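A.B. asks: Give me a 3D structure for the following:
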Amino acid sequence: MKSQKQHIELPKDVFTSLRELLEMERFAQIMSLLANKQKVKSILGGKHSSKLRGRGLDFEEVRNYVMGDDIRNIDWKVTARTKVTHTRVFSEEKEKPALIVVDQSKSMFFGSQKRTKSVVAAELAAVAAFRILKQGDRVGGVVIGDDGVDIIQPKRDRRNILRFLDKIVEKNHELKNHTEGTLDDSLRDTMHKVRNIVTHDFLVVIISDFKKYSPEVTRFISQIAQHNDVILAKVMDPMERDIPHIKFVAGNRDTQVTVDGKHKALNQHFVTGFDEDYQSFQTQMKKHHVPVFTINTVDSLDEQLKDVFAGRKK
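C.D. replies: From the prediction side, this is the model:
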């Protein structure tokens, strides 16, 4: 009863709840994380940076060639032996296991207008999990907090998703405590646990603001991308790029500073700094064929996902 009361008292859009994450299932059809389902202009398809391999193929049988069959699948040995053209038939593998890594650390507990980054990240993780399950694949998750990491092993089971969402809500609600974080330790723990789960031909979706990720983590992403499909979703708040054109006080428990948002040079400094950092990160990931897209805390998640997967978002 105490836990239920606590959930009710937490403000919507600042914190999330299991009920709200379950409602994200209605947006699952917007996403497609299979290579053969991508539109040409999608961030995950066509000439863009993704190397999504899609599902693999299992050999089924050899049969007589039928007009329209792919000539690349002709079995020349059987054809030569029988004097009749034969082709090899393949079936699509039944699953592509997936792991969703979602950041619920202190840097995600920020939102200037509508929702916090932590809430948006939780919602996106829920949409991705439901979509992957609908594709018939095993799905699990890793939830990063400042004081530890929770892990849900991939399974093809709706109850497994509920456990994953429960862990997200738990870490999300811990953000209200304002404890000193140990993010570096959490990241090292995350990398260790992901390496133990992800072998090859996994789909790994990482959702974070990528503000505190060290070169060590960047190398880790590039390493798992060698044998797996990796997609990065950067959650950002507009104020991280465009500060208000007013004078305001910003700070934390220890320090406060006065920021003059009317100063054009300062505004431009924020814009340039954000854009250069993001472009540098994209460039690094592009070298490893890892696509990156942004989701903001202001616009509706479903409309943003439609833009990303339809190729309308830069």
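A.B. asks: alpha carbons only for contacts and neighbour counts from here, please
C.D. replies: Will do.
A.B. asks: Sort out which residues of the longest helix belonging to the chain are buried, please.
C.D. replies: Secondary structure of the chain read by DSSP state H shows that its longest helix is helix 264-287. Neighbour-count burial for helix 264-287, counted by 16 or more other CA atoms under 10 Å, picks out 267, 270-271, 278, 282, 285-286.
A.B. asks: Stretch 174-189 too?
C.D. replies: For stretch 174-189, by 16+ other CA under 10 Å, it's 174-175, 181, 183, 186-187.
A.B. asks: How about the contacts made by D229?
C.D. replies: 51-53, 201-204, 290 (CA atoms under 8 Å, 6 or more residues apart in numbering).
A.B. asks: What's the PyMOL syntax to select whichever of those residues are buried?
C.D. replies: Listed next is the PyMOL selection for buried residues among these, using 16+ other CA under 10 Å:
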select buried, resi 51+52+201+202+203+204+290
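A.B. asks: which one of the contacts of D229 sits closest to K134?
C.D. replies: The shortest approach to K134 among the contacts of D229 belongs to L203, at 14.6 Å (CA to CA).
A.B. asks: Next one: that closest one from D166, what distance?
C.D. replies: Going from L203 to D166 by CA to CA, to the nearest Å gives 22 Å.
A.B. asks: what do you get for V308?
C.D. replies: In terms of CA to CA, V308 sits 27 Å off from D166.
A.B. asks: Looking at these two, which is more packed in?
C.D. replies: V308 (21 against 15; other CA atoms under 10 Å).
A.B. asks: helices or strands next to the helix or strand in which M191 is found in the packing?
C.D. replies: M191 belongs to helix 183-197 when assigned by DSSP states H and E. Under the contact definition 3 or more CA pairs under 8 Å, 6 or more residues apart in numbering; DSSP states H and E, helix 183-197 sits against strand 139-145, strand 148-155, helix 215-224.
A.B. asks: quick one, what contacts F210?
C.D. replies: Counting by CA under 8 Å, 6+ apart, F210 touches K234.
A.B. asks: quick one: it and L187, what's the gap?
C.D. replies: In terms of CA to CA, F210 sits 11 Å off from L187.
A.B. asks: Surely K313 is in contact with E303?
C.D. replies: No: using CA atoms under 8 Å, K313 is not in contact with E303; the gap is 10.6 Å.
A.B. asks: compare with the first, here's sequence two:
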Amino acid sequence: MHVTQNVSQWLDNHHSDGVNLQIKELLYYRTKASLLNLSLRRPAQANLSGGYLAKTKGRGMEFDEARHYQPGDDIRAIDWRVTARTGKTHTKIYREEKERPVFVLADLSSSMHFGTQLLFKSVQVAHLTALIAWAAHKRGDRIGGLVFNQTEHKEFKPFSRQKAVLSLLNGLTKLHTPHDVRPNQVPFSDACARLRRLAHPGSLVFIISDFANLNDAAQQHLAHLSRHCEVTAYPISDPFEHALPQSHYQQMLSLTDGQNEQQIIIGEKRIASQYQIEHEQRFNTINEQLKHCRANVVPISCAISLEQQLAKRSSEKAV
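C.D. replies: A predicted model of the protein is given here:
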């Protein structure tokens, strides 16, 4: 994975140290909302007015097609150009606009407080949540969510005002506790269950986590959620979780999660190869499980800035 050049300068520009979290670095993404495209991928289901185009036909803001005039059609909608060209009366049909609330599930639990190059995974979660929130606000959508760490959770009901964005961002800073490494007491499956109750049918749902605790119960909740909502999963990972650091000679590294300590050898090809294979299988399994839940899966690295990753994906789609 490519590492962001000049890490210190990048962190300074983004008002971040990569480990702790402050509101100022989340406000930065207000000017970057265009990096995310929140356009509709599946038919809108919410019976509300707003910025998403639905498949239902009606008087809206977006022209859909012209068809033969039928008794009862509004004469004000007659397409006179097509009528003159074809010699038969045609009427304009519009695609109705519908709003879909946007929900974010932000995982700040203990496994997320890890990073080796640019940011902790938990900090990248907060940055991506902020970007989604500002993008939704820019479109005029309502934004809500659920933020949880290893000991507590906080729910945010969806509102369209800027106050809703700031409330969510403040919740991220309050629940981001990188020095609290106690075992998880708020299971990931419980958070998914709460999100399932919060997100109404037709909502746009983003789940940002390393999915280290994606058990059967969590998968059931996500699968049920995907039946009625459009779900995008962002698996967050660090390069160290994919491959061991390269070394010209063998050396022993000590790793700790704050409670347990483990030693690992780097610079030994067999161990490095085995490590990479095992972890690749693990990430492939997580991705397949998420896809089985009908989630759109978008992997994100915490070693690369969101601007780089999202800009690269946009350019690849444009080719």
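A.B. asks: Drop the TM-score for these two in here.
C.D. replies: Overlay of the two chains. TM-score (TM-score structural alignment, normalised by the length of the first structure): 0.79; 279 aligned residues with a CA RMSD of 2.8 Å.
A.B. asks: on that earlier part again, which of K313 and E303 of the first structure has more residues huddled nearby?
C.D. replies: K313 (15 against 11).
A.B. asks: which non-adjacent residue is nearest the more buried one?
C.D. replies: The shortest distance from K313 of the first structure to any non-neighbouring residue, by CA to CA, 6 or more residues apart in numbering, is to D307 (5.3 Å).
A.B. asks: Now which residue in the second structure aligns to that neighbour?
C.D. replies: Using TM-score structural alignment as the criterion, D307 of the first structure maps onto K312 of the second structure.
A.B. asks: Please apply the same query to Q284 of the first structure.
C.D. replies: Per TM-score structural alignment, Q284 of the first structure is aligned with Q289.
A.B. asks: Tell me which helix or strand the match of D307 of the first structure sits in.
C.D. replies: helix 306-318.
A.B. asks: Can you give the contact residues for that helix?
C.D. replies: Here helix 306-318 of the second structure has contacts from 35-36, 127-128, 300, using CA under 8 Å, 6+ apart.
A.B. asks: let's see 10 Å
C.D. replies: 4, 29, 32, 35-37, 124, 127-128, 131, 298-301 (CA atoms under 10 Å, 6 or more residues apart in numbering).
A.B. asks: Could you tell me which of the residues you listed belong to strands?
C.D. replies: Using DSSP state E, the subset of the contacts of helix 306-318 of the second structure located in strands is 300-301.
A.B. asks: Show me just the buried residues among the contacts of helix 306-318 of the second structure.
C.D. replies: By neighbour count, with 16+ other CA under 10 Å, the contacts of helix 306-318 of the second structure hold 29, 32, 35-36, 124, 127-128, 131, 300-301 as buried.
A.B. asks: Among those residues, which one lies nearest to I264 of the second structure?
C.D. replies: Closest to I264 of the second structure out of these is S301 (22.5 Å), distances taken as CA to CA.
A.B. asks: so how far is F114 of the second structure from the closest one?
C.D. replies: S301 of the second structure is 12 Å from F114 of the second structure, by CA to CA.
A.B. asks: Next: F148 of the second structure.
C.D. replies: Distance from F148 of the second structure to F114 of the second structure, by CA to CA: 16 Å.
A.B. asks: between those two, which one's more packed in?
C.D. replies: More crowded of F148 of the second structure and F114, by other CA under 10 Å: F148, with 22 against 19.
A.B. asks: any idea how far the more buried one lies from H176 of the second structure?
C.D. replies: 9 Å.
A.B. asks: next one: K291 of the second structure
C.D. replies: Taken as CA to CA, the span from K291 of the second structure to H176 of the second structure is 28 Å.
A.B. asks: Would you state the strands of the stretch 1-150 of the second structure in chain order?
C.D. replies: Listed in chain order, the strands of the stretch 1-150 of the second structure (DSSP state E, counting those that start in this stretch) span 52-58, 62-68, 90-98, 102-107, 143-148.
A.B. asks: Just send the ones you listed back as JSON lines, with distance to V165 of the second structure too.
C.D. replies: Formatted as JSON lines, these follow (distance: least, CA to CA, whole Å):
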{"stretch": "strand 52-58", "distance to V165 of the second structure": "20"}
{"stretch": "strand 62-68", "distance to V165 of the second structure": "28"}
{"stretch": "strand 90-98", "distance to V165 of the second structure": "21"}
{"stretch": "strand 102-107", "distance to V165 of the second structure": "11"}
{"stretch": "strand 143-148", "distance to V165 of the second structure": "7"}
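A.B. asks: Quick one: closest of those to W80 of the second structure.
C.D. replies: That would be strand 90-98 among these, by CA to CA, at 7.3 Å.
A.B. asks: Check the mean deviation of that closest one from the first structure.
C.D. replies: Here the mean offset of strand 90-98 of the second structure against the first structure after fitting is 3.6 Å, by mean CA distance after the TM-score superposition for the first structure.
A.B. asks: Would you confirm that the match of Q284 of the first structure contacts N213?
C.D. replies: No: using CA atoms under 10 Å, Q289 of the second structure is not in contact with N213, being 12.0 Å away.
A.B. asks: if we can go back for a sec, for R227 of the second structure, see how far away the match of D307 of the first structure is.
C.D. replies: Counting by CA to CA, the gap from K312 of the second structure to R227 of the second structure is 30 Å.
A.B. asks: Just give me the match in the first structure for H179 of the second structure.
C.D. replies: Alignment note (TM-score structural alignment): H179 of the second structure maps to K176 of the first structure.
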